[in-house]
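Peer 1: this is a predicted model, with the sequence first.
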Amino acid sequence: MTFSHPELGEFRAGSDPDTTVEREWTWCDKPIRLVLSKDGGSFEEAAVHALELKAKERLWNAEFTDRIHAELFDTWNDVWRQDDPEMGKAEWLGRMTMESLDVTAEGFFTAYYRDGDLFWGHWIEVFGKTDEGAKHASMMG
């Protein structure tokens, strides 16, 4: 399945070809993967929410990274840091790289980050909704 959007461009089938499409995209001047999910709606609805995020991407990016820092920094410092030097917020967050942004027709999003080996190769995800903000950040296996 493919999907074409006048502003977002051409999408190819995603990991679940019946419900997701994806394409390379730019977020804060860096390449990421954008995934749209029907999730009980349509790709068009998911695209509207992706464009909402993109319109204020710098603010959203700050919200994502603030949520990561608020919820995971102490865990890193207390459990994972071991012999690594102490780091401030900017340096710590600077090690992470956003890899993809998944957006659903209902406006839910998940931003996935590489951890820069802070958590020994685990993924970091930030979950939320376009009308409610970033709600939770967690480390994934």
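Peer 2: Arrived safely, thanks for sending. Numbering: from 1, shown residues only.
Peer 1: can we go C-alpha only for contacts and neighbour counts from here?
Peer 2: OK.
Peer 1: name the nearest residue to residue 61, ignoring sequence neighbours.
Peer 2: Leaving out its chain neighbours, the residue that sits closest to residue 61 by Cα to Cα, 6 or more residues apart in numbering is residue 28, at 7.8 Å.
Peer 1: so who does that neighbour touch?
Peer 2: 57-58, 61 (Cα atoms under 8 Å, 6 or more residues apart in numbering).
Peer 1: any of those buried? List them.
Peer 2: 57, 61 (16 or more other Cα atoms under 10 Å).
Peer 1: okay, one more to line up with it:
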Amino acid sequence: MNYPDIECPELGTLRYEENYDWYEGQLIVQQSKLSIQLLTDEDGAVASALKRATDFVKELEKHAQSARDYAAEGLLAIKNETWIEDEDEEPLTPEQFKERMVLDSISIDSDAAVSFYHNDGDLFWGHCILVTMDSENNFTGAEIAG
């Protein structure tokens, strides 16, 4: 099946990636490139994810900050109790934890759930920090992935 590119004023050009069954594009947020993926539904349609994404990016910076806050609440204790490299390393504050996180990409599925993928700034030795949000903008999880 041929999936044409989608041109969207809020999201730019989105190209279908057949290997992953999603549309992908790039956003510029605070002078950094951010990848965005919109997953297709069981019929191969992307309309619901596209609608969510166009609304979502209007408040992306607010949501991204909230995702970092949520990750720090859920993962800071794990970092400070389990992922300290040596006895000379000091436990991190929430602010230090959040400063090291860098948002790399967001993924929006057909049910309007959003996944925030962060570079961990070596908090967890290169693993990804994944924060998930439901369609009502409620955070549902923060985990170490990859």
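Peer 2: Thanks, I have the structure now. As the structure is a computational prediction, the values presented were derived from the model and not from experiment.
Peer 1: tm score of chain vs chain?
Peer 2: The TM-score (TM-score structural alignment, normalised by the length of structure 1) is 0.87; 140 aligned residues with a Cα RMSD of 1.9 Å.
Peer 1: what's the burial count for the aligned residue in structure 1 for residue 135 of structure 2?
Peer 2: In structure 1, the residue matched to residue 135 of structure 2 (TM-score structural alignment) is residue 130. Counted with other Cα atoms under 10 Å, residues neighbouring residue 130 of structure 1 total 17.
Peer 1: before we move on, what about residue 59 of structure 2?
Peer 2: For residue 59 of structure 2, using other Cα under 10 Å, the count is 10.
Peer 1: residue 15 of structure 2 versus that one, what's the distance?
Peer 2: For residue 59 of structure 2, the distance to residue 15 of structure 2 equals 23 Å [Cα to Cα, to the nearest Å].
Peer 1: where in structure 2 does stretch 43-55 of structure 1 fall?
Peer 2: Counting by TM-score structural alignment, stretch 43-55 of structure 1 corresponds to 46-58 in structure 2.
Peer 1: I misspoke; the intended subject was stretch 93-106 of structure 1.
Peer 2: Residues 98-111 of structure 2 are where stretch 93-106 of structure 1 lands when matched by TM-score structural alignment.
Peer 1: can you pull the contacts of the residue positioned nearest the centre of structure 1?
Peer 2: The structure's structure 1 has its C-alpha centroid closest to residue 111; by Cα atoms, centre = their mean the separation is 1.2 Å. Residue 111 of structure 1 sits next to 64, 98-102, 125-127 when contact means Cα under 8 Å, 6+ apart.
Peer 1: mind checking the SS state of it?
Peer 2: strand (DSSP: H, G, I helix; E, B strand; the rest coil).
Peer 1: quick check: residue 4 of structure 1 touching residue 21?
Peer 2: No - using Cα atoms under 8 Å, residue 4 of structure 1 is not in contact with residue 21, being 9.8 Å away.
Peer 1: please identify every residue contacting each of the two.
Peer 2: By Cα under 8 Å, 6+ apart, the residues touching both residue 4 of structure 1 and residue 21 are residue 11.
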